[in-house]
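Chemist: Take a look and give me a structure for this.
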Amino acid sequence: MVYCGYEKQTVPGPIVMQYPDYIHWCSWSSRVSLELPFRFEEGEEDRENACATYSENTGGDGGPGTMVMSRVTSVPVDQEEAFIKLAEESSRIPPEAACTRRDTYADGVPALEQELSFVDERVGGPVVRRELFAQIGNLVFSLAALIPRDRAAAQQQELDHTFGSLRFVLIPALERYGRTFCHGGAQVSVHIPTDWDVQEISEQQVRFFGPPSAQHDDYRPTFSVALGKPEGFGDEWLEGFLDQIRANMAESYRNFTIDSLTTISLSSLVEAHVMQYRWEPEPGLAFVQIQALIVVDMFRMYLINAASLEPLAETYLPVFEEILRSLRILGQPPTG
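Modeler: The predicted model follows:
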């Protein structure tokens, strides 16, 4: 995953904010989460046909832009390789298209990716259609990009990122496959190491547990995500709220020390205000922890806490950072 805006600051340096190169989009219709370049816009969310489209804003240069579509299709439960069949059927449309195909993975799931070159009369010229097909259970997921051929080379790296960013948004709450975890109550998707366990603490909170350390009485590092409602809104309120949190912790946590303050810009267009700190609940027992606050809007705020024993911090601080940077805000799942 590629993100801009991760600036490590040592106290008391300023918090630095930059915007991401890619924006996260979540489609509950197609059960797909992905990242597109900043200039793409959501076109249509079609629940009836279980698909979503996104269009490139070309800035008025007169030429057609790239179109991206995600879709999910239900198939009979006994058709375990239906995604291969759907890919083959798509490769024959139009019949004169030249097609190349390769095996790959999408979000840890075996997939087929193919590229077709042909002339599209609707676009008014030659195009490249890049497609990916994958299957989980009886659901076949597809992602397609229709690219004017004269833009294909310039956009290859961007679309590599988009296709590589694909995640499948599967609910119920504790549904998990590979390293991706989605939670409908907390409305998030994150990448978690495959040897970590998950526990639902409440309807809007989940906690992940790392592997036990035999050298430290089977201690397990933790990473939790909780969704709540902020008591206020706006920059002034947020600055005061963060200051109050730090003051309270300095007063109540033994040997409390702030290592760094950081702002991370996530592709869901939210800022994670991160504090790395250490403290000692008792002599000889020291923890290094991460606390992150994400205010989405007037109604949603995330509190993220991650903890490691100090001797294990060198191992787990990079893991905490990777999990945090992978976090995507999904929004409220549809009802009915």
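
Chemist: okay, CA-based contacts and neighbour counts for the rest of this
Modeler: Noted.

Chemist: Helices of this protein, start to end?
Modeler: 82-91, 149-164, 235-252, 313-326 (DSSP state H).

Chemist: For those helices, give me TSV that also has distance to residue 32 and mean neighbour count.
Modeler: Converted to TSV, the helices of the chain look like this (distance: least, C-alpha to C-alpha, whole Å; neighbours: other C-alpha atoms under 10 Å):
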stretch	distance to residue 32	mean neighbour count
helix 82-91	16	17
helix 149-164	11	15
helix 235-252	32	12
helix 313-326	15	17
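
Chemist: Reformat those helices as CSV; add distance to residue 202.
Modeler: Shown next, in CSV, are these (distance: least, C-alpha to C-alpha, whole Å):
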stretch, distance to residue 202
helix 82-91, 36
helix 149-164, 32
helix 235-252, 23
helix 313-326, 20
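
Chemist: so which of those gets nearest residue 23?
Modeler: In terms of C-alpha to C-alpha, the element of the helices of the chain nearest to residue 23 is helix 149-164, at 9.8 Å.

Chemist: between the helices of the chain, which one is nearest to residue 75?
Modeler: Between residue 75 and those, the tightest spacing by C-alpha to C-alpha is seen for helix 82-91, at 7.2 Å.

Chemist: other SSEs contacting the closest one?
Modeler: Other elements packing on helix 82-91 under the criterion 3 or more C-alpha pairs under 8 Å, 6 or more residues apart in numbering; DSSP states H and E are strand 109-120, strand 125-136, strand 139-148.

Chemist: so which of the helices of the chain gets nearest residue 125?
Modeler: Among the helices of the chain, helix 149-164 sits nearest to residue 125 (C-alpha to C-alpha), with 8.2 Å.

Chemist: quick check: angle from that closest one to strand 109-120?
Modeler: With axes from the mean of the first three to the mean of the last three C-alpha atoms, to 10 degrees as the basis, helix 149-164 and strand 109-120 are set at 170 degrees to each other.

Chemist: neighbouring contacts of helix 149-164?
Modeler: Residues from elsewhere that reach helix 149-164 (C-alpha atoms under 8 Å, 6 or more residues apart in numbering): 1-2, 34-37, 106-107, 126-128, 132, 143.

Chemist: how does it look with 10 Å?
Modeler: Applying C-alpha atoms under 10 Å, 6 or more residues apart in numbering, the contact partners of helix 149-164 are 1-2, 21-24, 33-37, 63-66, 68, 105-107, 113, 117-119, 125-132, 143-147, 165.

Chemist: And this one, please, so the two structures can be compared:
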Amino acid sequence: MSVQTPSRIHFFSWHTKVSLELPVGFEEASESPEVNAAMYADDLDEDDPLGGRVLVRASAVPDGDETAWQRLADESAGLPGRETVWRRDLEVDGLDVRMQLLRYAQDDIDVEVVRLEAFAQAADVVFSITGLAPADRQDEYVPGYEHAVTTARFVLL
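Modeler: This is a model prediction of the structure:
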């Protein structure tokens, strides 16, 4: 009988109300209850090479603003210097989601990065999942970020 080693680990934040799976090696880096955010990373040690980061947020929007999630995706993709590699609309956990992959120069660390973003909205809350990685490691990180988005659960209490 062979035992398979898990390739993913499950995370949940009470502040974001989002549950997701990330590749083994990621750890919770921080939680910010004041802005309903959680950060996960796989390069927490100083000796680690520059790796991946995932930021999950839950943001309140005004009642009746049902397209805030789409507008946020459009505004992020439209920032100067960002190239949209691809964009997809899908359904995750019963919510419409816009997922997009962007590429740009991250000037503060002098590195070209890829940014996988996903936005969803339930009533007056926009959920965002953002995965960042060095562009030269895109093939290593983006599939894991896509998995995190497609397996996300939005816990609406």
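
Chemist: what about the helices and strands packed on helix 82-91 of the first structure, which gets the closest to residue 249 of the first structure?
Modeler: Closest among those, once you apply C-alpha to C-alpha, is strand 109-120, at 42.7 Å.

Chemist: Which stretch of the second structure is the closest one matched to in the alignment?
Modeler: The alignment of strand 109-120 of the first structure onto the second structure (TM-score structural alignment) covers residues 95-106.

Chemist: mean deviation of the matching stretch from the first structure?
Modeler: Superposed on the first structure, stretch 95-106 of the second structure shows a mean distance to its aligned partners of 0.8 Å (mean C-alpha distance after the TM-score superposition for the first structure).

Chemist: Can you point out the buried residues in that stretch?
Modeler: 96, 97, 98, 99, 100, 101, 102, 103, 104, 105 (16 or more other C-alpha atoms under 10 Å).

Chemist: Can I get the helices and strands packed on helix 82-91 of the first structure in a markdown table including distance to residue 317 of the first structure?
Modeler: As requested, these are exported to a markdown table (distance: least, C-alpha to C-alpha, whole Å):
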| stretch | distance to residue 317 of the first structure |
| --- | --- |
| strand 109-120 | 27 |
| strand 125-136 | 32 |
| strand 139-148 | 34 |
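
Chemist: quick one: which of those strands is nearest residue 319 of the first structure?
Modeler: With C-alpha to C-alpha as the yardstick, what comes closest out of those is strand 109-120 (22.1 Å).

Chemist: Give me the angle between that closest one and helix 82-91.
Modeler: Between strand 109-120 of the first structure and helix 82-91, the angle comes out at 10 degrees (the same axes, to 10 degrees).

Chemist: And strand 109-120 of the first structure, how far out from the chain middle?
Modeler: Relative to the chain's own centre, strand 109-120 of the first structure is displaced by 24 Å; criterion: C-alpha atoms, centre = their mean, to the nearest Å.

Chemist: rewinding a little: nearest to residue 226 of the first structure, out of the helices of the first structure?
Modeler: Evaluated with C-alpha to C-alpha, these place helix 313-326 nearest to residue 226 of the first structure, the distance being 12.9 Å.

Chemist: That closest one maps to which residues in the second structure?
Modeler: Using TM-score structural alignment, helix 313-326 of the first structure pairs with nothing in the second structure.

Chemist: Could you name the helices and strands sitting against that helix?
Modeler: strand 188-191, strand 222-228, strand 257-265, strand 271-282, strand 285-295, strand 301-309 (3 or more C-alpha pairs under 10 Å, 6 or more residues apart in numbering; DSSP states H and E).

Chemist: Where in the second structure does the first one fall?
Modeler: Mapped onto the second structure using TM-score structural alignment, strand 188-191 of the first structure covers no residues at all.

Chemist: again, but for the fourth one
Modeler: Residues of the second structure offer no counterpart to strand 271-282 of the first structure, counting by TM-score structural alignment.

Chemist: Now do the aligned residue in the second structure for residue 40 of the first structure: how many residues are near it, please.
Modeler: Under the alignment (TM-score structural alignment), residue 40 of the first structure maps onto residue 26 of the second structure. Using other C-alpha atoms under 10 Å, residue 26 of the second structure has 22 other residues around it.

Chemist: Residue 69 of the second structure versus the spatially closest residue to residue 26 of the second structure that is not a sequence neighbour, what's the distance?
Modeler: Nearest non-adjacent residue to residue 26 of the second structure, counting by C-alpha to C-alpha, 6 or more residues apart in numbering: residue 42, 4.2 Å away. For residue 42 of the second structure, the distance to residue 69 of the second structure (C-alpha to C-alpha, to the nearest Å) stands at 27 Å.

Chemist: so what's the aligned residue in the second structure for residue 22 of the first structure up against?
Modeler: Taking TM-score structural alignment for the superposition, residue 22 of the first structure sits opposite residue 8 in the second structure. The neighbours of residue 8 of the second structure, taking C-alpha under 10 Å, 6+ apart as the test, are 20, 21, 22, 23, 24, 25, 26, 144, 147, 148.

Chemist: which of the residues you listed does the first structure keep?
Modeler: Using both residues aligned by TM-score structural alignment, their matches' C-alpha atoms under 10 Å, the first structure keeps these contacts from the contacts of residue 8 of the second structure: 20, 21, 22, 23, 24, 25, 26, 144, 147, 148.

Chemist: Pick the one among the residues you listed closest to residue 64 of the second structure.
Modeler: The closest of those, once distances to residue 64 of the second structure are taken by C-alpha to C-alpha, is residue 20, at 27.5 Å.

Chemist: Counting neighbours, what do you get for that closest one?
Modeler: Residue 20 of the second structure has 21 nearby residues by other C-alpha under 10 Å.

Chemist: Contact partners for it?
Modeler: Here residue 20 of the second structure is in contact with 8-13, 56, 129, 145, 147-154 (criterion: C-alpha under 10 Å, 6+ apart).

Chemist: repeat for residue 131 of the first structure
Modeler: By C-alpha under 10 Å, 6+ apart, the contact list for residue 131 of the first structure reads 68-70, 87, 90-91, 101, 112-116, 142-146, 163.

Chemist: how about 7 Å then?
Modeler: By C-alpha atoms under 7 Å, 6 or more residues apart in numbering, residue 131 of the first structure lies in contact with 113, 114, 115, 143, 144, 145.
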